[in-house]
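Trainee: Everything below, folded, please.
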Amino acid sequence: MKCAGLARRSCSQAYHAGFLDAIILYMTTLSLAEARANLSKLVEAAVTTQEVFEITRNGNRDAVLMSADEYDSLIETIDILGDEETMSQLRVALAQQKAGLSVAMDKETLLASVAARMPE
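Mentor: The predicted model follows:
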């Protein structure tokens, strides 16, 4: 296996942490034969470390192996980035935070605030 590094943070985690400028994922590249021979270990690594594996076939980059959670977070991020209303709300919230207009609260207070606004 040829290793270029490890993906240490899922895209969703990076997105929610405010790393909007660039997310660089490093992948271990391996042949289809290597992937086949080590599939169980690769799946375990993908699940436990969020490592992403690039699989080549006949020297061509043909597939990527990642955990289901990592895949779901990528799809969620794409959906968020593609929703103009959500992105507009995010830009407003970031501008408010930058201007000092945001209010800090702990998780319990936030959840109680959201629950109070939910219809019964």
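Trainee: make it CA atoms for all contacts and neighbour counts henceforth
Mentor: OK.
Trainee: so residue 56 sits right up against residue 30, yeah?
Mentor: Yes: the pair residue 56 / residue 30 is scored as a contact, 6.2 Å apart, by Cα atoms under 8 Å.
Trainee: Next secondary structure after the helix or strand harbouring residue 45?
Mentor: Assigning secondary structure by DSSP states H and E places residue 45 in helix 39-49. Stepping forward along the backbone from helix 39-49, the first helix or strand reached (DSSP H and E) is strand 52-57.
Trainee: The structure of the following sequence is requested for comparison with the preceding one:
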Amino acid sequence: MHFNQILPCVLVSATAAVAQLIPVGPIATVYREPNFQGRHFSVGKVGECVQLPDNIVGKVSSVKLQQFPEPFYVACALYSNDYCQDPAASVIWYATALFTNAYLPDTSARSISCKLNQHLP
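Mentor: Take a look at the predicted model:
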């Protein structure tokens, strides 16, 4: 069997495996109030910067992350400026499964970027 005959089968299998990890709902939800209360905004994009809407921007008090089967997890960076610019200087919070994220000490987030990560073996 030639490689070009096997390649479509490999691609279909890899695509099916990745599709199982794509969340059905939001990857993260940011809330205006602590403890996941009040107005909220759902982040549905992975690996892209998302600008927060006017009713949430500058007032993010908690973040709820989508749960994935081990070894995968979601991590989000919240930025104090628009469009996740100058990440080193503007990240105000890293939301990960290590924290409850029910109360953020700095509520000035204006944009967010989330990633799907994998724990190392």
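Trainee: now what about the TM-score between them?
Mentor: Aligned and superposed, the two chains score 0.22 in TM-score terms (TM-score structural alignment, normalised by the length of the first structure); 50 aligned residues with a Cα RMSD of 4.9 Å.
Trainee: From residue 111 of the first structure, how far out is residue 11 of the first structure?
Mentor: In this structure, residue 11 of the first structure lies at 24 Å from residue 111 of the first structure, with Cα to Cα, to the nearest Å as the measure.
Trainee: What ranges does the second structure have for its strands?
Mentor: Ranges of strands within the second structure are 28-33, 37-43, 49-51, 62-65, 72-79, 91-95, 111-118, based on DSSP state E.
Trainee: Let me fix that, I meant to ask about the first structure.
Mentor: For the first structure, the strands defined by DSSP E cover 2-3, 27-31, 52-57, 60-65.
Trainee: residues contacting residue 30 of the first structure?
Mentor: Taking Cα atoms under 8 Å, 6 or more residues apart in numbering as the definition of contact, the neighbours of residue 30 of the first structure are 1, 2, 53, 54, 55, 56.
Trainee: List only buried entries from the residues you listed.
Mentor: The neighbour count (16 or more other Cα atoms under 10 Å) marks 53, 54, 55, 56 as buried among these.
Trainee: Looking at those residues, which one is closest to residue 115 of the first structure?
Mentor: Nearest to residue 115 of the first structure, judged by Cα to Cα, of these is residue 53 at 40.2 Å.
Trainee: can you pull the contacts of the closest one?
Mentor: When contacts are counted by Cα under 8 Å, 6+ apart, residue 53 of the first structure touches 27, 28, 29, 30, 42, 46, 64, 65, 66.
Trainee: Run through the neighbouring helices and strands of the lengthiest helix in the second structure.
Mentor: In the second structure, with assignment by DSSP state H, the single longest helix is helix 3-19. If you count contacts as 3 or more Cα pairs under 8 Å, 6 or more residues apart in numbering; DSSP states H and E, helix 3-19 of the second structure packs onto no helix or strand.
Trainee: which of the residues in it are buried?
Mentor: Neighbour-count burial for helix 3-19 of the second structure, counted by 16+ other Cα under 10 Å, picks out no residue.
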